[in-house]
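> Let me see the structure of the following:
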Amino acid sequence: MESGEASQPQKVKSGYFPWTSQESHLLKRLLVDGIRRGWRDSNGSLTKRTIETKVLPILNKQLRCNKTYKHYLNRMKSLKKEYHSYTDLLRFSSGFGWDPVTKQFTAPDEVWEEYLKAHPNNDNMKTKTFEAFEDLQVIFESATARGNNAFGLGGDATAEAFEVENDVQEREDVNHMENGTESNETTCRPSKEKLPSRKRAKFMLTVGQNSRHC
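The predicted structure is shown next:
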């Protein structure tokens, strides 16, 4: 379970590896940034070596925690389960969509009614916001498509180089915003992304064909 409290060294008890919300958020940010930089290997795999040399060192340094690869695998298992709950909803009916502005799943009332009859315990899906959905989509989509189970970052950059480059890029992004110019950087930063229009850019996101899951 996640907690909003400051990170503290975690004790492993009965195979349970607790993560704070801050730790989980930073993990997702590091994975998304790395994946969008094209750091997966030629097979689309996210390997143990790259997680241990590029992701966990930054996570542990910034939040003063002591996460290991075993902690990482445990957290990724939970995140994958969470992501599947979202994709199951989208597959239930072609009437479901995703609103990137409100971060909510959308559907006509009759579609929600049909879904909630089949999933009475998921009534929160109709009104809750899901800030992590788009990040989880980036993290799991490619790996799922290739049938991979290893979630890491590929490439040759070190954790220190990634951290320094990340800080430099953030400063450049601020300068571009102040000068009113567009950045040509290919790096995508979910926390700083802005929609091209302030209008409600609703669109329907459907996954798969009109298969129904009860």
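> going forward, measure contacts and count neighbours with C-alpha atoms only.
Will do.
> Now Tyr86: closest residue in space, sequence neighbours ignored.
Distances taken as C-alpha to C-alpha, 6 or more residues apart in numbering place Phe133 nearest to Tyr86, at 7.6 Å, with adjacent residues excluded.
> wouldn't that neighbour be in contact with Ser85 here?
No: here Phe133 does not reach Ser85: they are 10.3 Å apart, not a contact under C-alpha atoms under 8 Å.
> residue contacts, the residue nearest to Tyr86?
Under the criterion of C-alpha atoms under 8 Å, 6 or more residues apart in numbering, the neighbours of Phe133 are 83, 86, 103.
> Now show me the structure for the sequence below, then we'll compare the two:
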Amino acid sequence: MTREGNENETNNRAAWNELHKAFLVELLVECNRPGTRLQNAWSRVAWNDMARRFKTKFIDSNFSVKQLKEQERTLKKQYKTVNRLRDQSGFGWDPTRKMVDAPEEVWAPIMQIDKEAKRWYNKHFPYYEDLHSLYSGCIANGSRRCGSNYFANPENQVEMNSPSPTIPTP
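The predicted structure follows:
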């Protein structure tokens, strides 16, 4: 592909509406199975199939695989923010309105310090349940991270030649 072709592809931003997003989420859920979903991403075959199905359903739109992937990343980021809010004390989820729910006194301090969270004040997120089925337990959140000091400490070193105490030797 020529350099000009690459520039055109990156400069053409997709015009996403709610129907497009809902269909993408539907396809992601449908492709959430072994063979099409790898460890934490979808296979190339799955992305190509999703792009083909988008072109079939939305004839007036021509979404590329790259644009679908970018929208999936955006939805994942939004899911992470909504999920983080939902997990905070004082917050809940309204399944009827499909939005994060909390009293004003709980929202007030959060909105002053967190721009991403402020965005979800009185705003629905209709894809939460489907995205939760895709991402819950699959997103790295740093809860098991270890800094370089951990590995530099001799107490944390595991001797590789010693047998495991939980596995019986023959």
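> Quick one: which of the contacts of Phe133 of structure 1 is the most crowded by neighbours?
Using other C-alpha atoms under 10 Å as the neighbour criterion, Tyr83 leads those with 20 neighbours.
> what about that one, helix or strand, and which?
Per DSSP states H and E, Tyr83 of structure 1 falls inside helix 69-92.
> so how far is Lys61 of structure 1 from the residue nearest to Tyr86 of structure 1?
26 Å (C-alpha to C-alpha, to the nearest Å).
> what's the answer for Trp19 of structure 1, then?
Going from Trp19 of structure 1 to Lys61 of structure 1 by C-alpha to C-alpha gives 15 Å.
> and those two? which has more neighbours close in?
Trp19 (22 against 10).
> Quick one: map the more buried one onto structure 2.
For Trp19 of structure 1, the aligned position in structure 2 is Ala15, judged by TM-score structural alignment.
> what angle sits between the helix or strand containing Asn8 of structure 2 and helix 65-87?
Using DSSP H and E, Asn8 of structure 2 maps to helix 3-11. Interaxial angle of helix 3-11 of structure 2 relative to helix 65-87 (axes from the mean of the first three to the mean of the last three C-alpha atoms, to 10 degrees): 30 degrees.
> And Gln67 of structure 2, what's its match in structure 1?
Taking TM-score structural alignment, the alignment pairs Gln67 of structure 2 with His71 from structure 1.
> Specify the local secondary structure of the nearest residue to Tyr69 of structure 1 once chain neighbours are set aside.
Once flanking residues are discounted, Tyr69 of structure 1 sits nearest to Glu52: 6.6 Å by C-alpha to C-alpha, 6+ apart. Following DSSP: H, G, I helix; E, B strand; the rest coil, Glu52 of structure 1 is assigned to helix.
> neighbours around Glu52 of structure 1, how many?
18.
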